[in-house]
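> just need the structure, nothing else, for what follows:
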Amino acid sequence: MNCFQIIKSVLDEAYSQISGNEEEKDSFIKAKLDELIENYKRLLDGIQIDYSNPITRFAYIYKYVTSHANLVYTIIEDSDELNRIFDQEKVNVACIGGGPGSDFLGILKYLMRNEKTPKVKFQLCDREKTWAESWSDVDDKVDPKFTISTSYLPLDVTDPLDWRSHTKYFQSDIFTMIYFMSELSSLRDDANEYFSNLFSAVKSNALFLFIDNNNPEFYDWFDELAKEHGLEIMESRETDMIVPFDENKSDLGEYYDKFSYPKLRANVAYRIGRKI
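Next up is the predicted model:
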């Protein structure tokens, strides 16, 4: 399976969990797609998205995970620093807020396209436990020559009693934050202690990949943490990106006919950093 085929299989599972007949399900999903578009415009107003609902998860995976995974792939492909780390025999990746799957799917696409076969362990760190259901068996869906595994760490970055006892993932080689800090913007005061702890505690030479909306409210937060905790920013850009839709749209099956293209254009800020 390629990445879009994997996403299609996950969408099938999420679709089956939605109540109602086909017409009702499709109506719920279309309404949720419109709702998400509006809600993401209001993140700075304190809007919180509830991903425990299978309709929300389906809509998010279809419209946004397809797009964000391709952004991850494109940025890694263009980065010599990130390229080199996947020449190692083993790579550990911590996906902070990575429950939706964009992080590891983008990396997986990079590995597939470049025929790189390190042993990669993905730790998906996310508060929403139901995301684990989507990705727990992804290793069964890829060519066996790609040795990957996913594990889920339930983690609420706004609650020190929840996150403080988890430290093993600090030894990861790469930390990804894909459209996560924007969702926490209204909770910055509660989450800042977690990020300060993370940025200060990771091992030397660990890499960070940050991708988010091109808004200084979001990327300034990351930049401030990086400066305060000894993270060298090797690449920093704010730019428009066209999402490569090179996998055949037929890989999304009937959902493409029902719900049209996923998100194709993104105005993003991204950072690639190294812990000094």
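
> hey, let's count contacts and neighbours off CA atoms from now on
Noted.

> from what I can see L209 touches M177, true?
Yes - L209 lies in contact with M177 (CA atoms under 8 Å); the separation is 6.2 Å.

> quick one: D212 is in a helix?
No - D212: not assigned to a helix; according to DSSP: H, G, I helix; E, B strand; the rest coil it is strand.

> how about it, nearest residue that isn't a chain neighbour?
Y179 (4.4 Å; CA to CA, 6 or more residues apart in numbering).

> can you pull the contacts of the one you found?
By CA atoms under 8 Å, 6 or more residues apart in numbering, the contact set of Y179 is 210-213.

> give the contact list for V72.
Counting by CA under 8 Å, 6+ apart, V72 has contacts 102-103, 106-107, 211.

> which helix in the chain has the most residues?
Counting residues, the longest helix found in the chain (DSSP state H) is helix 22-40.

> which residues are in contact with that helix?
15, 18-19, 47, 49, 55-56, 58-60, 63, 258-259.

> any idea which helix or strand comes after that helix?
Using DSSP states H and E, the helix or strand that follows helix 22-40 in sequence is helix 54-60.

> who does that following helix touch, helix- and strand-wise?
Contacts defined by 3 or more CA pairs under 8 Å, 6 or more residues apart in numbering; DSSP states H and E place helix 54-60 against helix 3-16, helix 22-40.

> rewinding a little: and the contacts of helix 22-40, which are buried?
15, 18, 55-56, 58-60, 63 (16 or more other CA atoms under 10 Å).

> so which bits of the longest helix of the chain are buried?
Applying 16+ other CA under 10 Å to helix 22-40 flags 25-26, 28-29, 32-33, 36, 39-40 as buried.

> now the other sequence, so there's something to compare against:
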Amino acid sequence: MTLFELVKLALDELYTEGKKEHGELLDDKIKEKISYLSDCYKELVNTKRQPVDYRDPATRFAYVLKYVATHGDYVVQALEELKIANKGTIFQSETARLTCIGGGPGSDVTGVIKYLSENKDEPLKKLTCYLLDGEQSWADTWTEIGDAISSDVAINVNFQPLDVTKPTSWASQKKFLRADLFTFIYFVSEVKSFDNSGVIGDFWEKIFTESDVGTNFLYVDNGHKEFNEFFDSFWRSRKDIQVLYEQDNQWTTPRYSEQSDHLGEYKSRFEQHPKMKSMITIRILKKIQ
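Take a look at the predicted model:
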């Protein structure tokens, strides 16, 4: 199953949800939200902007249609680099935990699922995924995705509400820290402009300090220097974090095997194509002590 096929499953569910809320006005609402997202992403460095509002199923449909499959493939490409860096496999046992910070939109979990489907030498038999996101509405989109795909790996997806700018939402949580792999996929660019009090730095400190030795961290974002330097500032000076792979600000496309034909119905209806080329930065890190 390609990433675009996985995305089609999510879009069908989101469209049904949107129909219940918007009825016959849904298609126009989705077109409106596609433009809304595009405008929002042009303002990500603006410290006076409002957070992107994903509560409306039309907004979530628009995001999944435009971005999730492509971003998911960037995750696959990064995981292949991690596999090379490990000189073997990413996972070391039959069970593992994945924590996706800001993972509500689904790029993280779909990318990891796709990687596992292509790398049968991974010893993994069961993967427990924690999607941590400030928007509760994403939960219904991805928590049942494991039941919808055929895989040699049992996928258990759990959603936990978390707002990185509000320490009360994460200070007492512990389970998500026991991950074998953390992913931060287009997360920093969504939250950096709201770090007025330095609280996000406290969040990174918690993750890097309380995570286990051997844990890997995967960062993928839009290539903007401001976001890259912000993320890098939290780990560069740490002696317990090693960089395994870096890619700075390169134009990247999904692999040729990922074709958007499976979204043909929705591409025609909304006269939109998924975003298929992006300037991205990748960091792959490992906790070594």
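
> how alike are these chains, TM-score-wise?
The TM-score (TM-score structural alignment, normalised by the length of structure 1) is 0.93; 275 aligned residues with a CA RMSD of 1.8 Å.

> coming back round to it: and the buried ones among the contacts of helix 22-40 of structure 1, which two are the farthest apart?
Distance extremes for these: the farthest pair is I18 and K63 at 17.1 Å, using CA to CA.

> hang on, the earlier thing: what about the contacts of Y179 of structure 1, which one has the most neighbours?
Highest neighbour count within the contacts of Y179 of structure 1: I211, with 27 neighbours (other CA atoms under 10 Å).

> show me what it lines up with in structure 2.
Aligned by TM-score structural alignment, I211 of structure 1 pairs with V220 of structure 2.

> how close does its match sit to E226 of structure 2?
14 Å (CA to CA, to the nearest Å).

> what lines up with V93 of structure 1 in structure 2?
Under TM-score structural alignment, V93 of structure 1 pairs with L98 in structure 2.

> got the contact list for N215 of structure 1?
Neighbours of N215 of structure 1 in contact, by CA under 8 Å, 6+ apart: A269.

> how close does it get to F122 of structure 1?
Distance from N215 of structure 1 to F122 of structure 1, by CA to CA: 28 Å.

> ranges for the helices of structure 1?
So, for structure 1 - with DSSP H - the helices run 3-16, 22-40, 54-60, 66-77, 80-85, 102-114, 131-135, 160-163, 188-201, 216-228, 254-259.

> these: which one's closest to M241 of structure 1?
Taking these one by one with CA to CA, helix 66-77 is closest: 8.0 Å.

> make JSON lines out of the helices and strands packed on helix 54-60 of structure 1 and add distance to F86 of structure 1.
Listed next are the helices and strands packed on helix 54-60 of structure 1 as JSON lines, based on distance: least, CA to CA, whole Å:
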{"stretch": "helix 3-16", "distance to F86 of structure 1": "18"}
{"stretch": "helix 22-40", "distance to F86 of structure 1": "33"}
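
> and D45 of structure 1, how far is that from V120 of structure 1?
For D45 of structure 1, the distance to V120 of structure 1 - CA to CA - is 38 Å.

> and those two? Which one has more around it.
Neighbours per residue, other CA under 10 Å: of D45 of structure 1 and V120, the larger number sits with V120, 22 against 11.

> and the longest strand seen in structure 2, which residues are buried?
Ranked by residue count, the top strand of structure 2 under DSSP state E comes out as strand 241-252. By 16+ other CA under 10 Å, the buried positions in strand 241-252 of structure 2 come out as 241-242, 244-245, 248-249.

> pull the most distant pair out of the residues you listed.
The two members of the buried residues of strand 241-252 of structure 2 with the most space between them (CA to CA) are I241 and N249, at 21.9 Å.

> which residue packs closest to V243 of structure 1, ignoring adjacent ones?
L264 is the one closest to V243 of structure 1 (CA to CA, 6+ apart), at 5.0 Å.

> what about that neighbour, how many neighbours?
Other residues close to L264 of structure 1 by other CA under 10 Å number 16.

> what residue of structure 2 matches up with it?
That one, L264 of structure 1, aligns with M276 by TM-score structural alignment.

> tell me which residues touch the aligned partner of T56 of structure 1 in structure 2, please.
Residue pairing (TM-score structural alignment): T56 of structure 1 is matched to T59 of structure 2. Applying CA under 8 Å, 6+ apart, one finds that T59 of structure 2 lies in contact with 30, 33-34, 37, 53.

> I figured the match of I211 of structure 1 hits S278, correct?
No - under the criterion of CA under 8 Å, V220 of structure 2 makes no contact with S278, lying 11.2 Å away.

> grab the nearest non-local neighbour of the equivalent of F187 of structure 2 over in structure 1.
Here F187 of structure 2 is matched to F180 in structure 1, going by TM-score structural alignment. Using CA to CA, 6+ apart and skipping the chain neighbours, the partner closest in space to F180 of structure 1 is G97 (5.7 Å).

> separation between the one you found and Y152 of structure 1?
If you go by CA to CA, the gap between G97 of structure 1 and Y152 of structure 1 works out to 11 Å.

> between those two, who's got more neighbours?
G97 (27 against 20).

> now do the contacts for K192 of structure 2.
45, 200, 227, 230.

> try 6 Å
Counting by CA atoms under 6 Å, 6 or more residues apart in numbering, K192 of structure 2 touches no other residue.
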